[in-house]
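Asks: What shape does this take:
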Amino acid sequence: MGNGQSVNAAKRQSLRKLTDIISPVPADIDVAQRAVAVPIKTIAAACGLAEDDYEPYGRYKAKVSERVASRKTDTTSGQRGGYYVVVAGINPTPLGEGKSTTTIGLAQAMGAHLERPTVACIRQPSMGPTFGIKGGAAGGGYSQVIPMEEMNLHLTGDIHAIGAANNLLAAAVDTRVFHELTQKDEALFDRLCPKGKNGKRGAFAKSMRGRLERLGLGHKRDDADALTTEERAKFARLDIDRERISWRRVVDMNDRFLRKITIGQSDTEKGFTRETGFDITVASEIMAVLAMTTSMEDMERRLGAMVVAPDVRGNPVTADDLGVTGALLALMKDAIKPTLMQTLEGTPVLVHAGPFANIASGNSSVIADQIGLSMVGEGGFVLTEAGFGADIGLEKFMHLKCRSSGLKPHAAVIVATVRALKLHGGGPAVTPGKPLAEAYTREDVELVKKGVANLTRHVENTKKFGVPVVVALNVFPSDTAEEHEAIRAAAIAAGADDCVLCTHHAEGGKGATKLGEAVAAACEKNKDAKEFKLLYPDSMGIKEKISKIACELYRAKDVSFSEQAEEKIAMFTAQGFARLPICMAKTQYSFSHDANLKGAPSGFTLPIGDVRCSAGAGFIVPLVGAFPTIPGLPTRPAYYEIGVDTKTDRVVGLS
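Replies: Presented below is the predicted three-dimensional model:
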């Protein structure tokens, strides 16, 4: 059997339309555990992957080699493979509006029902929200990635690898400060570059050579003894400014009590204490590096470029200066490979990276998208999800991910719900764990009409990037036809190519076939993606870039910068980072900095409280207002529902 025949045979074995749908829809985990998954080798074969392109990780998951990303290239556009579609949403309620579910449902529709080669690319969920408020991120109802419990918990260990690498670097920073404070120059150099049995030091370790080059001492890399006394001190002393160390430790849990801590309180640390804090692991710059990287070599460069602090003279101190780049790469060497999984209807899914959109870059990896485009080939579709609302997730997809990868999207899907638009129209608060107010369960067309301004602004903003928009209206049982029509009319008036009702939660891919047809039509009208554009150039200054996003997309009238933010911007500009793009850290619940400002607010002043630099990932991070980078747990977290059936060893209670 030829390769083409083998691929087609594998597709016939893997793709299947759902036939045993139950109404009302059971709990997500019950739907997922009733499903019969196909062995991952069959899914891989259906994608045209050879056996040496992937490594099975159990029966239903596999790690795909990053080298697959560099394969098939469309010679006319220079873009690999098929059509590139980003799925984003309106500003959500705290319950979420089904964006992941829509991405998966659309993939099932296009793959199993419309028979178009399709790969979905989504982020790996953080366990913090899984045990907190939001629950998992494998989709829902009859549009899910399976095995969902494996995806929502440890998957293949990428987040653990990121946490280990991040905390190794944190330990390296504080330990280096400690040793420099307690040792003289010559003793410090002797320990960093010890003499061998022959009494000579020999060549510098490979991990030290980057620092040597930056100091202009690269010509002495093969003989550490050749350094003068002054050069030895210059090499050995990083002179990290302890008061401005920016690298923080991480944990993959919602733990509010780690937001501010004091370290070094043991007697063995000789009184060298300092205040710091934890971030959630998915907010680590190493997660952002993973999401942005294009190869192992690129990841090594990015990891080495990460800035941990300035020195006492204001120069950036990097992971490479600490000599830890190689160790970080060793911890991350398997994490660079996306995890191949499947939907309930056998469509392939690449799960990779998981940066939050509100406090980080908010998109799955460039490598996963490139691999997906290679797998689907010309005429196929890669559906890549952007986190939270289009004001942050889609904006970062355009300005960070596409700027870095050079890929151009052919279409964007904006997911909306009647529920969220009622909230934006002035409806009562939506609180996890509490029953919805009556306004959300009965018809109120006027409330919907007041709230559609949120949707129309997202449509208008997306079109500013030169990308056609299809609105996916995720249908809930309490919706009415009149409410749907009000939303559809507003979406079309705002410039959307189409607004399609979707019932994929209840029906699987069948419920998103019309959405699939609309997306295909939008892509085919935009084959060359010629109109795609970014809203600011690299050459624009940091403050000007922030203002461009705030005023043009959020509709702020002005931006205010705290004294700390002004100082950081001046420092990053002096350090040569002004050309980096912007990654706003902001609430996902509003266009503004205030989560309570619903709808489409304008005329406000956006406050920038602090600014960070992710030099390895390649962007500047302004923190809008006071913004925690590790979530807390609610009064009744999701973990109350989660457990294991000890008779079957199956996880229960995940959603």
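Asks: contacts and neighbour counts: CA atoms only from here.
Replies: Fine.
Asks: neighbours of the closest residue to Lys41 other than its chain neighbours, just the number please.
Replies: In space, and not counting its chain neighbours, Lys41 is closest to Pro56: 7.5 Å by CA to CA, 6 or more residues apart in numbering. Using other CA atoms under 10 Å, Pro56 is surrounded by 17 other residues.
Asks: just the strands in the stretch 151-300 of the chain please.
Replies: Using DSSP state E, counting those that start in this stretch, the strands assigned to the stretch 151-300 of the chain run over residues 249-251, 261-263, 274-276, 278-280.
Asks: If you count neighbours, what's buried in the third one?
Replies: By neighbour count, with 16 or more other CA atoms under 10 Å as the criterion, the buried positions of strand 274-276 are Thr276.
Asks: hmm, who's touching that strand?
Replies: Applying CA atoms under 8 Å, 6 or more residues apart in numbering, the contact partners of strand 274-276 are Arg242, Glu243, Arg248, Lys260, Ile261, Thr262, Ile263, Gly264.
Asks: repeat that for 6 Å
Replies: Contacting residues not belonging to strand 274-276 are listed as Lys260, Ile261, Thr262, Ile263 [CA atoms under 6 Å, 6 or more residues apart in numbering].
Asks: Please report the distance of the residue nearest to the third one when sequence neighbours are not counted from Ala164.
Replies: On the basis of CA to CA, 6+ apart, the spatially nearest residue to Thr262 that is not a chain neighbour turns out to be Glu275, at 4.4 Å. Using CA to CA, to the nearest Å, we find Glu275 at a distance of 21 Å from Ala164.
Asks: Please apply the same query to His593.
Replies: Noted for His593: a distance of 32 Å to Ala164, by CA to CA.
Asks: So the residue nearest to Lys41 sits against Ser65, correct?
Replies: No - applying CA atoms under 6 Å as the test, Pro56 and Ser65 come out as separate, 11.2 Å apart.
Asks: For Thr648, which residues are in contact?
Replies: Taking CA under 6 Å, 6+ apart as the definition, Thr648 has no contacts.
Asks: for His410, that is, sorry about that
Replies: Going by CA under 6 Å, 6+ apart, His410 touches Tyr84, Val85, Cys523, Asn526, Ala529.
Asks: Which ones among these map onto strands?
Replies: Using DSSP state E, the subset of these located in strands is Tyr84, Val85.
Asks: tell me how far the ends of stretch 257-276 are from each other?
Replies: 12 Å.
Asks: For that stretch, list every residue counted as buried.
Replies: Buried, per 16+ other CA under 10 Å, within stretch 257-276: Leu258, Arg259, Phe272, Thr276.
Asks: do stretch 146-164 as well
Replies: Neighbour-count burial for stretch 146-164 [16+ other CA under 10 Å]: 146-149, 151-153, 155-156, 158-164.
Asks: One more, so I can put them side by side:
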Amino acid sequence: MTTTKKLTDLQIASQAEMKLITEIAESAQIPLDAIEQYGRYKAKIDTTKISGSALGKVVLVTATSPTPAGEGKSTITVGLSDALKQLDQKVIVALREPSLGPVMGVKGGATGGGYSQVVPMEEINLHFTGDLHAITSANNALAALIDNHIHQGNELQIDPRRIIWKRVLDINDRSLRNIVVGLGGPMQGVPREDGFDITVASEIMAIFCLATSLENLKERLANIVIGYTYMKEPVFVRDLKVEGALTLLLKDAFKPNLVQTIEGTPALIHGGPFANIAHGCNSIIATQTARNLADIVVTEAGFGADLGAEKFMNIKARQGGFAPDAVVVVTTIRALKMHGGVTKTNLSEENVEALINGIPNLEKHIQTIREFGIEPVVALNRFVTDSEAELITILNWAHANNVRISRTNVWEEGGKGGLELAQQVLEILEEPQNFAPLYKTTDSIEEKINAVVQRVYGGEGVQFTDQAKKQMAQIEQFDWDDLPICMAKTQYSLSDNPKQLGRPQGFTIIVREVIPKLGAGFLVCLTGDIMTMPGLPKEPAALRMDVTEDGQALGLF
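Replies: Got it, this is the predicted structure:
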């Protein structure tokens, strides 16, 4: 079980004996002429030079609703891949790239933990190969080109009041949510209201992760709606004729990144959309590349099954043309006790009653995966504070409800601590599944939203604001309604109220906006008080970070 940390994640990662990236490429049967090295331990992959066609099976790792206690989804994802490798499986792990927002804020990185990490951890969590910077640059280049077009005569008759394209920054900065640009006189542009989103919530990030080729990337960029004319007609990137320039800025970033786990399992890390705002999955091109090279691809989707997993099923799998072959739901006794009413400071105390009260949250996420026609396995991430009575309680519950469950200890033991889970996953991969998305794209917008709210969240229904109703009418007017939906919702609750933990009942989801993202190929539905530009906490993680005189990072988890 996970013990009190003697070493930090950063210290463990810095002591790892990494293999040269050329060795990792060779182990994954990637031709050396297909990799572009970024130093000794990172590389880009030219997917046009990959000839493999294994079409490996996809294992999706999701979790219960996140709590401050931590669930360890990325840690389990990495540990499971290492365990499968120990069982002589040809496996690649495919993850998202970390955003500097959580890294410098509160959540932390996205490289796993303990002895189940991808490395070089420090570089991956900071600037990595520059992909997020390229996406930021492309996004803001488009914003600059829009404002320049208006300043230079506005041939397209873009209404400055109806521009929906925002600038982005890959850091949490609440002060930039609402701004005014173009102040200072005629030579400084046309004054208008604007705002910033975080980079990982941008449509270009979503496009980057859903595009299947460089040509498809350019086509999707051309389809972005940037705003509307004075006559309320949509304006697209193709009208500005800048999709080629944006693709040029992204062409190198679009190549998947190859790194390794501490145990030397090949890892593809590419793209990083948030799951509470965007669709929360790594790039299709990285997942498909991994499928072409390995028999099993272990990947994750952000936050709980109500967010990342739902979007993996309804958006990524649909657009990528593949289905998950197995699903792992990660949870901890600590997290379930928080859902049962225990505060973070009291989690070390045995509390079977609170655990029982929190299990319904796990039960709902299992039910959600079953709604998609897949039978999941629960990965119980062990902690030293878990009592025997608590452990017996959850194992008995799983047995009584025909739920597969596996105790894991990958933080402390690496792949060895996930062998039982790996065996169960292999059993599931031999069984037929009946995967199907929850709705047809031809269903009405309201029907699609209700399908998610009722079958995934467990809510009673949906209430639309007047603004959302107007936007839905406009979307239907332009025949854009034949698209999947991407719900933007708090990650902390199945409802849109972050304070309602556990398994709330009888709630209604408030949809305040419905925004067309035609390049990404979905409609974003903003619910509750969800923000597309987060803020920093009172004591951000950045306060604990430093660097030594010889360049060694300190305080990075």
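Asks: The contacts of strand 274-276 of the first structure into JSON lines, with extra columns for distance to Phe561 of the first structure?
Replies: Shown next, in JSON lines, are those (distance: CA to CA, whole Å):
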{"residue": "Lys260", "distance to Phe561 of the first structure": "23"}
{"residue": "Ile261", "distance to Phe561 of the first structure": "26"}
{"residue": "Thr262", "distance to Phe561 of the first structure": "28"}
{"residue": "Ile263", "distance to Phe561 of the first structure": "30"}
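Asks: Closest one of those to His179 of the first structure?
Replies: His179 of the first structure lies nearest to Ile263 out of the contacts of strand 274-276 of the first structure, by CA to CA, at 15.7 Å.
Asks: so which strand or helix has Arg291 of the second structure?
Replies: helix 284-293 (DSSP states H and E).
Asks: Wait, Lys63 of the first structure touches Glu55, no?
Replies: Yes - counting by CA under 6 Å, Lys63 of the first structure touches Glu55, with 5.1 Å between them.
Asks: More neighbours: which of these two?
Replies: Taking other CA under 10 Å, Lys63 of the first structure and Glu55 do not tie; Lys63 has more neighbours (22 against 17).
Asks: Translate the more buried one into the numbering of the second structure.
Replies: In the second structure, the residue matched to Lys63 of the first structure (TM-score structural alignment) is Lys44.
Asks: Let's verify its match: helix, strand, or coil?
Replies: Classification of Lys44 of the second structure using DSSP: H, G, I helix; E, B strand; the rest coil returns strand.
Asks: Looking at the second structure, which strand is longest?
Replies: Secondary structure assigned by DSSP E gives strand 508-517 as the longest strand of the second structure.
Asks: Over in the first structure, find the residue span the helix or strand following that strand aligns onto.
Replies: Sequence order places strand 522-527 as the next helix or strand after strand 508-517 of the second structure, per DSSP H and E. Mapping strand 522-527 of the second structure onto the first structure (TM-score structural alignment) gives residues 619-624.
Asks: All the helices of the stretch 101-250 of the first structure, residue numbers only.
Replies: Shown for the stretch 101-250 of the first structure, the helices assigned by DSSP state H, counting those that start in this stretch span residues 127-131, 148-152, 158-182, 185-192, 209-214, 229-236.
Asks: And the contacts of the longest one?
Replies: Defining contact as CA under 6 Å, 6+ apart, one finds that helix 158-182 of the first structure is touched by Arg249, Thr281, Leu328, Leu331, Ala335.
Asks: that older thread, among the strands of the stretch 151-300 of the first structure, which is nearest Pro409 of the first structure?
Replies: strand 278-280 (29.9 Å).
Asks: Over which residues of the second structure does that closest one lie when aligned?
Replies: Aligned using TM-score structural alignment, strand 278-280 of the first structure spans residues 196-198 in the second structure.
Asks: can you check stretch 247-266 of the first structure too?
Replies: Against the second structure, stretch 247-266 of the first structure falls on residues 165-184 (TM-score structural alignment).
Asks: likewise stretch 573-584 of the first structure?
Replies: Under TM-score structural alignment, the match for stretch 573-584 of the first structure is residues 476-487.
Asks: neighbouring contacts of the matching stretch?
Replies: Thr441, Thr442, Ile475, Phe522, Leu523, Val524, Cys525.
Asks: Give me the distance between it and the centre of its chain.
Replies: 22 Å (CA atoms, centre = their mean, to the nearest Å).
Asks: same thing with stretch 512-519 of the first structure?
Replies: Stretch 512-519 of the first structure has its C-alpha centroid displaced from the chain centroid by 25 Å (CA atoms, centre = their mean).
Asks: for stretch 109-116 of the second structure, same thing?
Replies: That offset, for stretch 109-116 of the second structure, works out to 16 Å (CA atoms, centre = their mean).
Asks: re earlier: tell me the one of the contacts of strand 274-276 of the first structure nearest Ile392 of the first structure?
Replies: Lys260 (26.1 Å).
Asks: What's the end-to-end length of stretch 321-330 of the first structure?
Replies: 17 Å.
Asks: same deal with stretch 3-10 of the second structure?
Replies: 17 Å.
Asks: Would you indicate which residues of it are buried?
Replies: Buried residues in stretch 3-10 of the second structure, counted by 16+ other CA under 10 Å: Asp9, Leu10.
Asks: returning to that earlier point: let me have the strands of the stretch 151-300 of the first structure in JSON lines, adding distance to Pro39 of the first structure as columns.
Replies: Shown next, in JSON lines, are these (distance: least, CA to CA, whole Å):
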{"stretch": "strand 249-251", "distance to Pro39 of the first structure": "32"}
{"stretch": "strand 261-263", "distance to Pro39 of the first structure": "46"}
{"stretch": "strand 274-276", "distance to Pro39 of the first structure": "46"}
{"stretch": "strand 278-280", "distance to Pro39 of the first structure": "33"}
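Asks: Now flag whichever of the contacts of strand 274-276 of the first structure is closest to Pro92 of the first structure.
Replies: Among these, and counting by CA to CA, the member closest to Pro92 of the first structure is Lys260, at 28.6 Å.
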